[in-house]
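K.L.:
all I have is the shape, not the residue letters:
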């Protein structure tokens, strides 16, 4: 099976995480990674790099049971069933929790760096922050399995974007009004959404 990533850098990262080889074209790396064995053993590694990838068989044909993720933003009618509504609110809360957890981690690293310049901080990336949360998820949020992992990933993705906007604004690389440092999300004020 072949995983086709969006960029060559993503393919290289998948290769490093899985131990599988990046396919070459005339001696140059491509966006394709050759996966050996069952896809499920690689799913977490691929999705930690990007949820936007294609699956192909060894001949390069798209796998009929594969999937492609596309994004859309739409509003739906709120469900009348209280149990369904509660489940949706739980996903909203999972996204907010992940955002706040990651922001706490970033602030903690910033404070530790002030006290000790040798402190190794977690990078503000979509690879590093989710990896950090996954390593301690049972201690951080023992109920994590109640919600989609994409809800948590969405919260961290929101923070990574907010940090990027703040940094770009601070260094004069962003047009428009100044962007402040991200703030914690509250249940009362946060817009309910759960997927990026």
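P.N.:
The structure has been received and is ready for your questions. What you see is a predicted model, and the numbers here were worked out from it, not measured in a lab. Residues are numbered from 1 along each chain as shown.
K.L.:
rest of the way, CA atoms for contacts and neighbours
P.N.:
Fine.
K.L.:
where does residue 107 sit, in terms of helix or strand?
P.N.:
helix 82-115 (DSSP states H and E).
K.L.:
could you pull out the strands for this protein?
P.N.:
Assigned by DSSP state E, the chain shows strands spanning 2-4, 21-25, 28-34, 54-56.
K.L.:
does anything pack onto the longest one? Which helices or strands?
P.N.:
Taking 3 or more Cα pairs under 8 Å, 6 or more residues apart in numbering; DSSP states H and E as the contact definition, the neighbouring helices and strands of strand 28-34 are strand 2-4, helix 8-18, strand 21-25.
K.L.:
nearest residue to the most centrally placed residue in the chain in space, please, no chain neighbours.
P.N.:
Nearest to the geometric centre of the chain sits residue 153, at 4.1 Å (Cα atoms, centre = their mean). For residue 153, ignoring the flanking residues on the chain, the nearest one in space by Cα to Cα, 6 or more residues apart in numbering is residue 130 at 6.8 Å.
K.L.:
which residue sits closest to residue 183, ignoring its sequence neighbours?
P.N.:
Using Cα to Cα, 6+ apart and skipping residues adjacent in sequence, the residue nearest residue 183 is residue 103, 7.9 Å away.
K.L.:
that neighbour and residue 88: what is the separation?
P.N.:
Using Cα to Cα, to the nearest Å, residue 103 is found at 23 Å from residue 88.
K.L.:
next: residue 24.
P.N.:
Going from residue 24 to residue 88 by Cα to Cα gives 44 Å.
K.L.:
take a look at this one as well, against the first:
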């Protein structure tokens, strides 16, 4: 009988194996990869600009003695709230948005939300990394020399356990 989908670990030794694949994209594929990376960077920077503008507005209002409850409402820092905001303004803010995967934008917002969460934790003294600064803008690093693998390399994380599906014996 087949035990397809089940992994037997009796007496087996677990081995972790990794593979490294080199991509050789065509010129068109390279352009799409760059476009998706640019979309992620755009989303991160657009969300960051919105949050900075809101914080600056609230700070200016507070400096004029406006009561807390009358200040401009704070904007959300979560990835979900950033995506929801982007979906409401994307046609005017980025009319080319449909040229890329929605996940490119989502990952930019997720990275920004993580950075903001870490910053907030550091302000409260609960961050593992210690004192952190407010997340900086994301920049294009394609032209910089880097000791890391070239842009065409991908590190693939393997699935920890595998099984083989054979028919009835």
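P.N.:
Done, it's in. These numbers were taken from a predicted model, which means no experiment stands behind them.
K.L.:
which of residue 24 and residue 88 of the first structure has more neighbours?
P.N.:
Applying other Cα atoms under 10 Å to residue 24 of the first structure and residue 88 shows that residue 88 carries more neighbours, namely 18 against 12.
K.L.:
any idea what that one aligns with in the second structure?
P.N.:
Matched by TM-score structural alignment, residue 88 of the first structure corresponds to residue 33 in the second structure.
K.L.:
can you tell me how far its match sits from residue 24 of the second structure?
P.N.:
12 Å.
K.L.:
equivalent analysis for residue 116 of the second structure, please.
P.N.:
According to Cα to Cα, residue 116 of the second structure stands 35 Å off from residue 24 of the second structure.
K.L.:
more neighbours, those two?
P.N.:
residue 116 (21 against 10).
K.L.:
so what's the aligned residue in the first structure for that one up against?
P.N.:
The equivalent of residue 116 of the second structure in the first structure is residue 163 (alignment by TM-score structural alignment). Neighbouring residues of residue 163 of the first structure by Cα atoms under 8 Å, 6 or more residues apart in numbering: 124, 181-182.
K.L.:
tell me where the second structure has helices.
P.N.:
27-63, 79-93, 102-124 (DSSP state H).
K.L.:
helices or strands up against the longest one?
P.N.:
Helices and strands in packing contact with helix 27-63 of the second structure are listed as helix 102-124; criterion 3+ Cα pairs under 8 Å, 6+ apart.
K.L.:
so what's the equivalent of residue 147 of the first structure over in the second structure closest to, chain neighbours aside?
P.N.:
Using TM-score structural alignment as the criterion, residue 147 of the first structure maps onto residue 100 of the second structure. Of all residues not flanking residue 100 of the second structure in the chain, residue 36 sits nearest, at 5.7 Å (Cα to Cα, 6+ apart).
K.L.:
what of residue 21 of the second structure?
P.N.:
residue 154 is the one closest to residue 21 of the second structure (Cα to Cα, 6+ apart), at 5.8 Å.
K.L.:
quick one: residues contacting the corresponding residue of the second structure for residue 182 of the first structure.
P.N.:
Per TM-score structural alignment, the equivalent position to residue 182 of the first structure in the second structure is residue 135. By Cα under 8 Å, 6+ apart, the residues touching residue 135 of the second structure are 112, 115-116, 119.
K.L.:
if I look at residue 135 of the second structure, how far off is residue 34 of the second structure?
P.N.:
23 Å.
K.L.:
residue 101 of the second structure now?
P.N.:
The value you get for residue 101 of the second structure to residue 34 of the second structure, if Cα to Cα is used, is 12 Å.
K.L.:
cool, and residue 41 of the second structure?
P.N.:
Taking Cα to Cα, one finds residue 41 of the second structure at 10 Å from residue 34 of the second structure.
K.L.:
who has more neighbours out of these two?
P.N.:
residue 41 (23 against 14).
K.L.:
contact partners for the more buried one?
P.N.:
108, 138-140.
K.L.:
top of these by neighbour count?
P.N.:
residue 108 (26 neighbours).
K.L.:
tell me the contacts of that one?
P.N.:
So residue 108 of the second structure contacts 39-44 (Cα under 8 Å, 6+ apart).
K.L.:
which of these has the largest number of neighbours?
P.N.:
Most surrounded of these: other Cα under 10 Å gives residue 43, at 28 neighbours.
K.L.:
quick one: map that residue onto the first structure.
P.N.:
Aligned partner of residue 43 of the second structure by TM-score structural alignment: residue 98.
K.L.:
I'd assumed residue 152 was in contact with that match.
P.N.:
Yes. Taking contacts as Cα atoms under 8 Å, residue 98 of the first structure lies within contact range of residue 152: 5.2 Å.
K.L.:
right, I'll leave it there.
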